[in-house]
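[1] Predicted coordinates and the sequence they were generated for:
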Amino acid sequence: MNAVIERAGAADVAELRQLYYAVYGPHYPVARYTDPAQMAAFAASPDTLWLTARCGRTGALVGSAAIQGEPGSRLGRLEGLAVHPEHRASGLAGTLTEELCERTLGEGRLDSVYATVRTVSTGPQRVVSRHGFRPMGIMPNTVECGGRENLALYARYSAGVLQRRIPVPEVPAPLRPLLRTVERTLGLDYGTTRYTAPAPAPAPPAGSAALEVIEAPGFVRRRFTDRFPDSARWFYPLHTPNTLLLSEDGRIEVYACVSRAGSYGALVAGHPEPAEAAGWLEPVTRTLFRAGVGYLEALLPLARHDLLSAFLAQGYIPSALYPAMRPDGEGFQDYVVMSRTAEQIDFRALVVEEPLRPYLDAYASAWASTYLPSLEVVS
């Protein structure tokens, strides 16, 4: 198909809304692709590259995709990929993906770009795989989009980034299936990393473990900026917190990014320090699940054995690895996605390409070791 690729602008918002409705129906959970004001602001952001594809014959807007970044970060997220149902065999998804990557990774603006890819069919997986994205893991029950969907994590890098990973001396043993899978599928080496027993769970909070929940996006964002001006502690890129969980004495604060439409959340930061907030992880998880969040995740440094152990103790599963995610001096730190779902996992509708299948096996192994008891046979 002869398509015209242009940067999205405010004048495209009406047609873009029609496109996303045609592709996803009324259940798409991301407001910046459905709300006109947010769409216009997103298109105008200097940290966003949003491209549209128009039919060269009719001029109709038939495709859209974006890479979102943020100030001070060299990591981006490929998102919002949509091609009108009448043009799905035209190669537009691949054209948009490659153009976005060339304008960001290829020009040295970003170190890596990641994508969370739907698994209801193999089409989205094939699109990103054909354009240099490699699988990193699978996250069950991630989002409510007309039903619970399982997403897969893929990433693509600028030249030389993966070769500058900082070695990690030890990790909790339950991460072994995931790291071994990464070694086999990506060719990375964790041969010097030791697998040791998880550290004891942090002491639970003394006295009342009640939490106050503040859902005031503007207030939470301002307070978060005051607490974390350099985004250096327990930082989850591209997730702006909109929910604050506060202990009754005001000593512990946990910041989360919660999507009510998609029924998912990400734990972004803990104050005064992540290690102190980790003792509150069980009441934080329980509170958010009771509030209707069906899926929770946190992105933790692979080098933080203590934090990984705390999440493992509360039933979080190491579901994906993001090698060389964050720059640290001359090198890059690896990060782990730790996830937990409040709902039954159903893989019957899961459709995965062969490169992704080992991650499904690794997740199943980690889940079984966490939730299935070791049976002792007595004769």
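    Cool, the structure landed. Numbers count the residues shown, from 1 in each chain.

[2] CA only for contacts and neighbour counts going forward, please
    Fine.

[3] And the strands in the stretch 251-379 of the chain?
    Assigned strands in the stretch 251-379 of the chain, in chain order: 253-259, 264-271, 295-301, 317-328, 331-341 (criterion: DSSP state E, counting those that start in this stretch).

[4] May I see those arranged in TSV, with distance to residue 208 as well?
    Below are the strands of the stretch 251-379 of the chain laid out as TSV (distance: least, CA to CA, whole Å):
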stretch	distance to residue 208
strand 253-259	15
strand 264-271	18
strand 295-301	23
strand 317-328	27
strand 331-341	24
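
[5] would a markdown table of the ones you listed with distance to residue 78 and mean neighbour count be doable?
    Shown next, in a markdown table, are these (distance: least, CA to CA, whole Å; neighbours: other CA atoms under 10 Å):
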| stretch | distance to residue 78 | mean neighbour count |
| --- | --- | --- |
| strand 253-259 | 18 | 23 |
| strand 264-271 | 18 | 24 |
| strand 295-301 | 18 | 24 |
| strand 317-328 | 15 | 24 |
| strand 331-341 | 17 | 22 |
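
[6] now for these, which one comes closest to residue 130?
    Ranking the strands of the stretch 251-379 of the chain by their distance to residue 130 (criterion: CA to CA) puts strand 317-328 first, at 19.3 Å.

[7] got another, please set it beside the one above:
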Amino acid sequence: MTATIDPASPADIAELRQLYYAVYGPHYPSALGTDPDAMLRLIADPDTLWLVARCPDTGALTASAAIHGEPGGRVGRLEGLAVHPGHRAGGLASALTDELCRRTLGTGRLDSVYATVRTVSAGPQRVVARNGFRPLGLLANAVDLSARESLALYARHSAGVLDRRIPVAEVPAPLAPLLRAAERSLGIDYGRTRTTAPRPVPARPAAPADRLEMIEAPGFVRRRFRDRFPGAERWFYPLHLPNTLLVPDDDGFEVYAYLNRAGRYSSLVAAYPEPEAAAAWLEPITRALTRAGAGYVEALLPLARHDLLSTFLAQGFIPGALYPAMRPETDGDGRHDYVVMSRTAEQIDFRGVVADGPLQPYLDAYLSTWASTYLPPFEVAS
């Protein structure tokens, strides 16, 4: 029996919260399925398309998913995909995903849509793969639900977008396994990209009071952030509004982060005046977020920024995912590739990770880079 698919409305909020509780229990870390005010804002947001599926006989809400877009960057995020446990055999997840992509990618509103997918089983990976999404990498220890879980990053591009990628001359050598995995998975070519040694990390100048202040005032932080960054082109991470501000005693820079205490993760969104100003402070910035409860910290960096990638590598960040043709160049028709760099303060239990076939090269690449970063080289004594 074919379900009815319609846009979500404010009248659906109570039933949507019941749906997300039935699917995820009390640990779902997103406001999309738990916070009525945030849900109302998303339903009214012109850059968000939120669809729900209903039983044609009873009208009961059986599934939900949304795509939240960034018009300037022409990238969207598939989020909140949930199907009621009693209706999982009818293909509702695929139907909703396909309809969302048809109404966004198919109309030219967006150039790509990404999704983070659970790896506790192969099912969620296969759902998005059936709808044209391809794996981009692994986000190890990315979120805390009932336990710490790793997520897979998938994306679907509009026709011709990958052909507009801007070539990158060189990258730090530890990114080589990730590039090879992307070539195998996506059929793109990095054969002309050289791998060279990471560049020296800038030394942090000594200061009488070597401290960071962390300000958690979401309204203030967002207002100040919009004053500093009226456009999204200088953000580390699109589609993430910060709720936390980190500044040193001398006010030499400002780092904006999104801290999710429910999911115990954090994303670095932007740095003012430029990322270079905060580069030498990356270690204390990461420690401050970890102390605040983030067992996982990530940043999205341009593949062409050898200097920033080197800085993050030096502080134990692992390149886990590669998003090709993610964001447009400022002037022109080209698209820049980006890398997801992450660091976790907790032990990674890969025994719980199920990597469907296309995702396996990224798991192998992550393990290889993690081992070379955190394990000492073997020495043979004669």
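    Structure's in. What do you need? Every value quoted in this text rests on a predicted model; they were computed, and no experiment measured them.

[8] Out of the strands of the stretch 251-379 of the first structure, which is closest to residue 235 of the first structure?
    Of all those, strand 264-271 sits nearest to residue 235 of the first structure, with 6.0 Å by CA to CA.

[9] angle of that closest one against strand 331-341?
    120 degrees (axes from the mean of the first three to the mean of the last three CA atoms, to 10 degrees).

[10] Can you show me the helices along the second structure?
    13-24, 36-44, 92-104, 123-130, 176-186, 218-228, 275-279, 282-291, 306-314, 360-374 (DSSP state H).

[11] closest one to residue 51 of the second structure among the ones you listed?
    In terms of CA to CA, the element of the helices of the second structure nearest to residue 51 of the second structure is helix 92-104, at 7.1 Å.

[12] re the thing from before, rebuild the helices of the second structure as CSV, extending it with mean neighbour count and distance to residue 265 of the second structure.
    Below are the helices of the second structure laid out as CSV (neighbours: other CA atoms under 10 Å; distance: least, CA to CA, whole Å):
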stretch, mean neighbour count, distance to residue 265 of the second structure
helix 13-24, 18, 18
helix 36-44, 17, 19
helix 92-104, 19, 26
helix 123-130, 18, 21
helix 176-186, 20, 23
helix 218-228, 15, 16
helix 275-279, 17, 20
helix 282-291, 18, 9
helix 306-314, 21, 17
helix 360-374, 18, 19
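
[13] so which of those gets nearest residue 113 of the second structure?
    Residue 113 of the second structure sits nearest to helix 92-104 of all those, at 7.8 Å, using CA to CA.

[14] distance between the closest one and the chain's centre?
    20 Å (CA atoms, centre = their mean, to the nearest Å).

[15] ok, now stretch 47-61 of the first structure?
    Centroid separation for stretch 47-61 of the first structure versus its chain: 26 Å, with CA atoms, centre = their mean.

[16] repeat for stretch 218-226 of the first structure
    Distance of stretch 218-226 of the first structure from the chain centroid (CA atoms, centre = their mean) equals 22 Å.

[17] cool, stretch 294-304 of the first structure as well?
    That offset, for stretch 294-304 of the first structure, works out to 10 Å (CA atoms, centre = their mean).

[18] Equivalent analysis for stretch 87-103 of the second structure, please.
    Distance, centroid of stretch 87-103 of the second structure to centroid of chain: 22 Å (CA atoms, centre = their mean).

[19] still on that earlier bit, identify whichever of the helices of the second structure lies nearest to residue 337 of the second structure.
    Of all those, helix 176-186 comes closest under CA to CA, at 11.1 Å.

[20] outside of that closest one, which residues touch it?
    Residues from elsewhere that reach helix 176-186 of the second structure (CA atoms under 8 Å, 6 or more residues apart in numbering): 134-136, 188-190, 195, 319-322, 358-359, 361-362, 365-366, 368-369.

[21] Mean per-residue distance, that helix versus the first structure.
    Helix 176-186 of the second structure differs from its equivalent in the first structure by a mean of 0.6 Å after superposition (mean CA distance after the TM-score superposition for the first structure).

[22] between that helix and helix 360-374, how big is the angle?
    For helix 176-186 of the second structure against helix 360-374, the angle by the same axes, to 10 degrees is 180 degrees.
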